[in-house]
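Colleague: 3D, please:
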Amino acid sequence: MAGVGAGTGAMSSLLGKLTTLLSGEYTLLKSVRKEVAFLERELRSMHALLETLADMQKLEPMEKDWKGKLRELTYDIENCIDRFIDRLGNGDVKRGFVKRTVVRLKTLWKRHDIATEIQELKARVMEESKRRDRYTLDNRKPRKPVVELDPRLTTMYEEVKGLVAIDGPLNQVIAWLTEESNERKVVSIVGCAGLGKTTLAMEAYRKIGGNFQYRACVSVSCTLDLEKLLKDILSQIGKKEFAECQSQNWEKEQVIRKISEILTGKRYLIVIDDVWREQDWKFIKASFPGNDNGSRIITTTRITNVAKSCCCNSGDQLYQMAHLSSIDSERLFFKRIFGLGNACPPHLKTVSAKLLKKCSGLPLAIITIASLLANKPRIKDEWERLQDSIGIDSSQNDDSLKSMRDILLLSYWDLPQHLKTCLLYLCIYPEDHHIECEELKWKWIAEGFIDTRWGNLGQEAENYLNELVNRSMLQLVDMNYDSSIQCCQVHDMVLQLIISLSDEENFATVLNGRVCNSLPSKIRRLSIHSNVQQQKVAVDAIGRSELHARSLHVFGKFKQIPLVVNFLSLRVLDLREGSCIWFGKKQIQNIGSLSQLRYLRLHSSEITELPEEIGMLQYLETLDLRRCYSLTVLPSTVVRLRKLAHLFVHDRLMLHADVFGRMHALEEVSAISYVDNPVKFAEQLRNLINLRRIYMPCSVALLQAKNGDYAEALVRILVSSLNELGEHNLQHLHITGSVGENLFRDPACTFPHLQDVEISTLIHRVPKGMASLNSVVKLVIKVRQFDEKDLHLLMRMPCLTHLGLTLYHRIGVREKLTVGGDGFKLLKVLHYEIVLSSGTGISFAQGALPALRRLHLSWTASRVMSRKCDGADLGIEHLSGLVHLHVETNCRCATLGEVEAVEAAVQKAVALHPNLHALQVDVYKTSTENIIKGGRERSEESGEDMTDEEYGNSEIDVSDSPPPISSCLLDQVMWTDTRSSNSAILRVCNLPAE
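Modeller: You can find the predicted model right below:
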């Protein structure tokens, strides 16, 4: 079972530890054994009842009180036992150290603090046991087991994204935004929660965003953090400026000045989602320069007066969202449950109508309750029981939010206990926060939420995540190439619900700007969001939670937070970007005292070195130091971190080869660029047989080789080690060209588990061994010489679904790569970039790429038009499954006529596509400032193309792929055009992957 639960506390984890203490694994004094045995016996007798009560939605006051006190008691006992075991010295108390153990036990047990605490806890256990008997609580029967949903992530995502009744509102909003007016205009979308305001705003943003030089979309949340919001905008309109802002910790005024500097005189589109107060809007609006360049701002809000304040000028427009009609509600509801084209069975029509009435036309409510029903038996009585459990509908009490909360509560109580716990944990994140799923899974594991019976905790955590998404308790933001979830988000109504439920269970304490009349006497998990007014409350909360808190999360800047080294029960410490400007050498020097720590993330430029004591963190599983840019080396004591599985450092940090080679628990490491002894590193790498993911973007061999022979020998050793790792668990590999060419040179090479390969620098030819990579799903490479043989070699890779291919080869005048129908049967995403060749260099024959959904083409205008490409020879019309075409044209050294000719060729190619109505097309132009002036035709004096040498030395990052795209059918082709003075490529965002 999972060790820790929201309703059961640490009961399961605690019983396991007590059992271990009583087993032969530890040698205990007779008096110690007696006390431990009593605790184990009494707690086990109450375990089943606690689990039963935790699964019950409605409890009598005495039951609720008993459950809460026993739950808190389990945390306190486990904290005491953890400290006791830690003081014993872990491994030193195993058999064979009996004499030393007995002496240590006598000393420990006589110490006043341990003895007194055990006696106090024993008395509390006896009292709860007596109360259980007095209240006859054991007579309560467990509820019927929940039927769990099967994971259907991709289908679910597409259905949720399948927009219903959005055409009319979207056309109206776009019409207002595209009216011919140079004055800056605001369109404000207003409506209650769950109506789809954000969806409408983002669809409009996505459809017309390419017509603006700069664009950004941000969420405000209930409590405005203006500095964070402004930095979010800066990160989208100026990546270089944002990096400077991060490294120098700019204040709010500096960020405002930089945003104004970037946007002044430019045409921009900004989405401000979820504005709560008129004053907030005034602060936000003041950050943008007013101009007459046709700029547009879209706001969403739940409050009419706020929407009106946004629309203070004559040209501004307010759009009032309406609830879905009964017909549209039915379409959305039945589509989620029965799928496209399947009608509702006659015996369920009446109860479906009643359920839809309670949803009040709220899309979120409809999707939530439909997801609950999707995998349940289609039995009328069961659906009616569910319908009866929802409160009265909005037509009777004029309160759709009450009905919405009832529906969400129903879905929450339908979750099994372990999913309730994992869902409640999400309350630690700020509103509208994009949650990285890998991080979330590691935190769940560190907290003890994942069932340990199945062995692979990571896969089990993935299953939990899938279930929560399938039940619509979580929203997808992005997906990985393999259809796993990359990033998710909690809807604000769900977030409000789980915060209130967490408060009831004393599961987590969230300081996010809301009014806190009182704090719990014992805080178990603490999340602090940026809010200057709550600095004093935060300090007080930390002070009272030192001995009890299991996790501490800080989002935003806090300068007054005291030392955290007294958090003796801490499992998770996450100090986010900007949150630990106060966290330097003094605060970290005693970090070894956090003996229970499993997850540690530090983002601080103040940290210049880690203390040797970090090696005392015997349970540490994840260490994330990617943003500690002033840290240059890891202490040698990290070799003592026997359970460290995930190590993340920045690419300028030096690793000790001898230490690294002995960290046998490592499963994932990023990013390896510098080591003190490259040869030893390469030799020792083969010993890390648990490695699943290796990220080496800069080759150790190339960076540190003293001469050619040394580099060649080093590559051979590194290849040998990687070959050995390939026979074990290696799944993801990011390496440089010299290593990649040698690693996959052998046609018979086998990497049975390898799924993802990225070679970050140029390789001469495609290695023959790549055809033998039968498990690889994603491949990203840059090739200097490429012809039909290389193409057919890649086409033989049987499982390839995602290919990034950059060609530096000068293809001859009569050469063109033709992709036929004899390979790439599963390829869904193709990123094709041609750097030196004239023309497009590629065409698609009839029957090619039957599974392709997304095609990204990148080329240089002057070279494409040197072949007089007219678009018809591309063969786009043969890609029948294509839903998204992304064309990126580099305008450097091209004439205006050449640029226009490329655009015309793309339009012609698209016009030939048989499913034109379903195709989304994005056309981007970069380096527009380098278009040759003074004419549409090239003259001998007009400038020259880049040389081969210049192209070869230029940085081209194929891995910077555009975000996932939607599989929804769009009503029209969307043409976008980026004319950014800094050549930034603005991409479509927040759409699902294929």
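Colleague: alpha carbons only for contacts and neighbour counts from here, please
Modeller: Will do.
Colleague: can you pull the contacts of the closest residue to G7 other than its chain neighbours?
Modeller: By the measure of C-alpha to C-alpha, 6 or more residues apart in numbering, the closest residue to G7 outside its immediate chain neighbours is A54, 4.8 Å from it. Listed by C-alpha atoms under 8 Å, 6 or more residues apart in numbering, the contact set of A54 reads 7-8, 67, 417.
Colleague: over to E436?
Modeller: Contact partners of E436, counting by C-alpha under 8 Å, 6+ apart, are 486-488.
Colleague: in the top helix by length along the chain, what counts as buried?
Modeller: Residue-count comparison of every helix in the chain, with assignments taken from DSSP state H, identifies helix 61-88 as the longest. Neighbour-count burial for helix 61-88, with 16 or more other C-alpha atoms under 10 Å as criterion, is recorded at 63, 66-68, 70-82, 84, 88.
Colleague: what's the first helix or strand after that helix?
Modeller: helix 98-110 (DSSP states H and E).
Colleague: centre of the chain to that following helix, how far?
Modeller: For helix 98-110, the separation from the chain centroid amounts to 47 Å (computed by C-alpha atoms, centre = their mean, to the nearest Å).
Colleague: against which helices or strands is the next helix or strand after that helix packed?
Modeller: Moving toward the C-terminus from helix 98-110, the next helix or strand (DSSP H and E) is helix 112-134. Helices and strands touching helix 112-134, by 3 or more C-alpha pairs under 8 Å, 6 or more residues apart in numbering; DSSP states H and E, are helix 30-54, helix 61-88.
Colleague: these: which one's closest to S569?
Modeller: Closest approach to S569 among these (C-alpha to C-alpha): helix 61-88, 6.1 Å.
Colleague: centre of the chain to the closest one, how far?
Modeller: Computed by C-alpha atoms, centre = their mean, the chain-centroid distance of helix 61-88 equals 33 Å.
Colleague: before we go on, could you also do this sequence so I can check it against the first one:
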Amino acid sequence: MAETVVSFVLEELCQFVKEERTSVTGVEREFIDIKDELESIQAFLKDADTKADDDGGGGGGGGGSNGVKTWVKQLREASFRIEDVIDEYNMYEAQRVNHSRFRSVLQMIPGLIKTMNPHHQIASEIQDIMLSLGKIKERSTRFEFRSESGSGSSYRGTKAPRIGDPRMAPYFIEETQVVGFEIPRDELVSCLVGGNNELMLVSVVGMGGLGKTTLAKHVFDNQLVKRNFDCRSFITVSQSYTIRELLTDMVKKFCKDNNEPIPKGLLKMDDETLITHVRQYLESKRYLVFFDDVWKENFSDEIEHALISNNKGSRIIVTTRMMHVAEYFKKSFPVHVHKLQPLPPNKAWELFCNKAFRGQCPTELEDVSKEIVQKCGGLPLAIVAIGGLLSTKAKTIFEWEKVSQNLRMELDRNVHLTSLVKILSLSYDDLPYHLKSCMLYFGIYPEDYAIYRKRLARQWMAEGFVRHEDRRTLEEVAEEYLTELIQRSLVNVFKVGLNGRVKSCQVHDLLREVIIRKIKDLSFCHLCHKDDEQVTVGITRRLSIAAISNNDLRNTSSSGIRAIYVFDKGEFPKHFIHGLSAKFKLLKVLDFQNSLLKSIPDNLGNLFHLRYLNLSFTKVTALPKSIGNLVNLETLDLRQSHVRELPKEINRLTKLTLLPVYYRKYEGSYSILNFTTGVRMQEGIGCMISLEKLYFLEADHGGIDIIQELKKLKQLRKLGIRRVRREYGNVLCATIQEMKHLESLNITAITEEEIIDLDFVSNPPNLKVLNLKSRLTKLPKWIPNLKYLVKLRLGLSNFEDDPLESFKILPNLLRLNLWDDAFSGERLHFQKGGFYKLIELDLTRLNRLKSISIDKEALLGLEDFRFNNNPQLKAVPQDLQNLKNLQILELIDMPAELVDSIDPDKGGPCHWIINHIPLVLIRQKVGSRYHDYELRPIPTQLNI
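Modeller: Next up, the predicted model:
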């Protein structure tokens, strides 16, 4: 696993050499030499990693202590030294250019002898690294590593299975041993034997160990399926195939299935002749081909010409871990994609009992057994493997609890679980190296932690894992990386936003255990978690602190640590906080989200390399002036912190791209103008030319002048601005006109009576989200022209005329919120043919609203309808019966007569109107705080 580390360091070296190419002398020349040496070693790293995984630490080609694992470890540590010396050199150069600002940085460079010139010290370290690399390269010859060109995916362990390979087991499972696949089996059988005569492909997609091959093989062998086809062929693909081998194997199996002789000269045919022969053979037949374990997206192109579409109802089955592989087949074939799900709890329990007990679970083992099954997360392979292991153990609660509590250790050492680890590791091993680093991040977060996309993406960016691409932000590229990991069935989506984008995600618990093993092997991160207590941390690149241990924090070999993540909500040792900038000198990522951190040390600005600082949901009230020295900072997250004013020095941060800073008062009653508090900023804000997201700025501090400065922020994509006065209107409009990339705009007036004119000359062309909380002289003409608008929220606007006529033509609108007298009339009418895509509709505190009418062909896609505290709306709109796709109806603090009219327990005469809606919720305020609600469902025909 050295390839990931070396490849990353090589990228840093290449970037460094590119930036320093104008002065390639001395130290810079030696960096180039290191780069060249690493590139010569990189060619055989894939093979080295493969052998290291199979090496016991001795053995290998050299024997004794010079095993492959030892060699890989030495190379990895040399790579760490290279990364450190690059960062130390950059710090030194920054200090040299501006000695007054970076005087403290000079004192922080690790290993400097006070009497020695730092440039000489760095040069000496580089020379020592070169000597180490030379010895490492020399020792590599004894292992006879196989050289591979390029830096693409690893092919380790992905050849077709042979005897003893755990991937062969699903081919021979008896029908009676298969549990939980009844519904997907019947669905797939129906796809194969039903439908029209057009050639169709059925793809089964899911993570390793989910049972794709088991399911598809039993469908393939189903008697009804067998009778439906003239010939069948089952082919294992994996990654080391050639298309000639597959086609030849396919012909042989067709012939065997039909008791026909194998064509003479089959192996000697050229490619064109072979494809022609396959087409001719299949032309008159209704055939079924099963390609198991497909990894490459272009596999579809390779088989397309051979598998003739003969209008006889032929079918193709494909199993793959990768959704994009399944989707790519649509280019050549009609495709039915079946995304295989984990076993439901009852079936998981049945399978476990079958494997562990050959029947019923003893009463005394039931609780611990259910705990073990839950850890398997519905993964059949895990259930079978762990159940098999437990079947060999004494049936005592002591033995079984030991397995449950030490599952990670069992995965490391127990032969019964070897197959599980190998299967789960294959998808990781197949990743390109930059995605491997991203994947390892999922082991940093605690178990069962919901990982938010934005937080994860920004951490990847700060670490340098995300590559720059033309005309795309780093955050967009990072999101694409996450999508690929999801497509590869490595990451599970936990929560999806309204627009279909992932909001949060997780990995399967057992896959996380495999990742943690790799994290430790790579020295990627030390986990200070409750189940990972260690006295000495040793060499590591990151610290993940979910359980504060003074031993861990004091004994860390800290010189190379690049990132610290805090998940513990306890009090932090003062020595740790105040020693941050002295002890962890090369930090790039510092994440305190949701911790009890109360203050930031004054010397935080000494962390020259810091790119990501997350203080969200902490008790921090102020930032030190030294924040201005963090010249490489890209993300400063202050959401739900108590910071109300930013020091003027922050304007020096020309690389800062993301600055979310606000506090929402969930502890009190709601007020549309005062629920959210923003931040005051000083003049000079226009210097932060890289800013892409800024919310929420308090406009009345600085007034027109600070709004004028916002014009300089040409990269802004998200702007939230509060406490806006009427006199700011013209300059605010002119400023927003300059923001050509703006996608999200949130404007809040300083008082409810403040009228703001926002009639721009032209509409912001890329706007997707618009929040306006202000009295408006009139509806701005540009709003109905926002063709990309997804979310629209209006408050306080006091429109006397129904605004829906203007909004209904917005082609991509998914959510509409009318809040706090946005409309001051008595009747709203949703007309036929409008709001084509609207999914969510929220009408809140419209104090004069008395009735709502909905045409039969309006709001056809609406799924979520919310009424909140509309005191004059005393009868449920009868037209709700027209909303056939409505899934949720929420009634919050609505008049009692309306609620009672739909409550069947009270004989509500209007219950029939809402009886088709799956979920109807009544929420009633019971306290002064924002979340103090009593929740009660109304029974309907779909939830009784």
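Colleague: where does the TM-score land?
Modeller: Put the two chains on top of each other and the TM-score (TM-score structural alignment, normalised by the length of structure 2) is 0.65; 700 aligned residues with a C-alpha RMSD of 4.7 Å.
Colleague: filter the contacts of A54 of structure 1 down to just the ones in helices.
Modeller: Secondary structure from DSSP H places 67, 417 of the contacts of A54 of structure 1 in helices.
Colleague: most neighbours among the contacts of A54 of structure 1, which one?
Modeller: Each of these was scored by neighbours using other C-alpha atoms under 10 Å; the highest score is T8's, at 28 neighbours.
Colleague: my guess is it contacts L50. True?
Modeller: Yes. Taking C-alpha atoms under 8 Å as the definition, T8 of structure 1 is a contact partner of L50 at 6.2 Å.
Colleague: identify the contacts common to the two.
Modeller: Shared contacts of T8 of structure 1 and L50, defined by C-alpha under 8 Å, 6+ apart, are found at K67.
Colleague: does E758 of structure 1 sit in a helix or strand, and which one?
Modeller: Secondary structure here is read from DSSP H and E; on that basis E758 of structure 1 sits in strand 756-759.
Colleague: again, but for V187 of structure 1
Modeller: Element membership for V187 of structure 1 (DSSP H and E) is strand 185-190.
Colleague: which stretch of structure 2 lines up against that strand?
Modeller: Counting by TM-score structural alignment, strand 185-190 of structure 1 pairs with no residue of structure 2.
Colleague: thinking again about what came up before, now the strand holding E758 of structure 1: how far from the chain's centre is it?
Modeller: Distance of strand 756-759 of structure 1 from the chain centroid (C-alpha atoms, centre = their mean) equals 20 Å.
Colleague: and that strand, which stretch of structure 2?
Modeller: When strand 756-759 of structure 1 is compared against structure 2 (TM-score structural alignment), it corresponds to residues 769-772.
Colleague: that stretch against structure 1, how far on average?
Modeller: Stretch 769-772 of structure 2: mean distance to aligned residues in structure 1 after superposition is 0.9 Å, counting by mean C-alpha distance after the TM-score superposition for structure 1.
Colleague: again with stretch 78-88 of structure 2
Modeller: Mean deviation of stretch 78-88 of structure 2 from its aligned counterpart in structure 1 after superposition (mean C-alpha distance after the TM-score superposition for structure 1): 1.4 Å.
Colleague: shouldn't V510 of structure 1 be within a helix?
Modeller: No. Assigned with DSSP: H, G, I helix; E, B strand; the rest coil, V510 of structure 1 falls outside any helix and is strand.
Colleague: alignment lookup: it to structure 2.
Modeller: When the two structures are superposed using TM-score structural alignment, V510 of structure 1 falls opposite L527 in structure 2.
Colleague: got the contact list for its match?
Modeller: Counting by C-alpha under 8 Å, 6+ apart, L527 of structure 2 has contacts 444, 543-546.
Colleague: equivalent analysis for K122 of structure 1, please.
Modeller: Contacts here follow C-alpha under 8 Å, 6+ apart; on that basis K122 of structure 1 touches 35, 39.
Colleague: what about 7 Å?
Modeller: With contacts defined as C-alpha atoms under 7 Å, 6 or more residues apart in numbering, the neighbours of K122 of structure 1 are L39.
Colleague: roughly how far does it sit from V883 of structure 1?
Modeller: Summarising the geometry, the distance separating K122 of structure 1 from V883 of structure 1, computed by C-alpha to C-alpha, to the nearest Å, is 65 Å.
Colleague: kindly report the same for H529 of structure 1.
Modeller: Between H529 of structure 1 and V883 of structure 1 the distance is 40 Å, computed by C-alpha to C-alpha.
Colleague: and what of L644 of structure 1?
Modeller: 42 Å.
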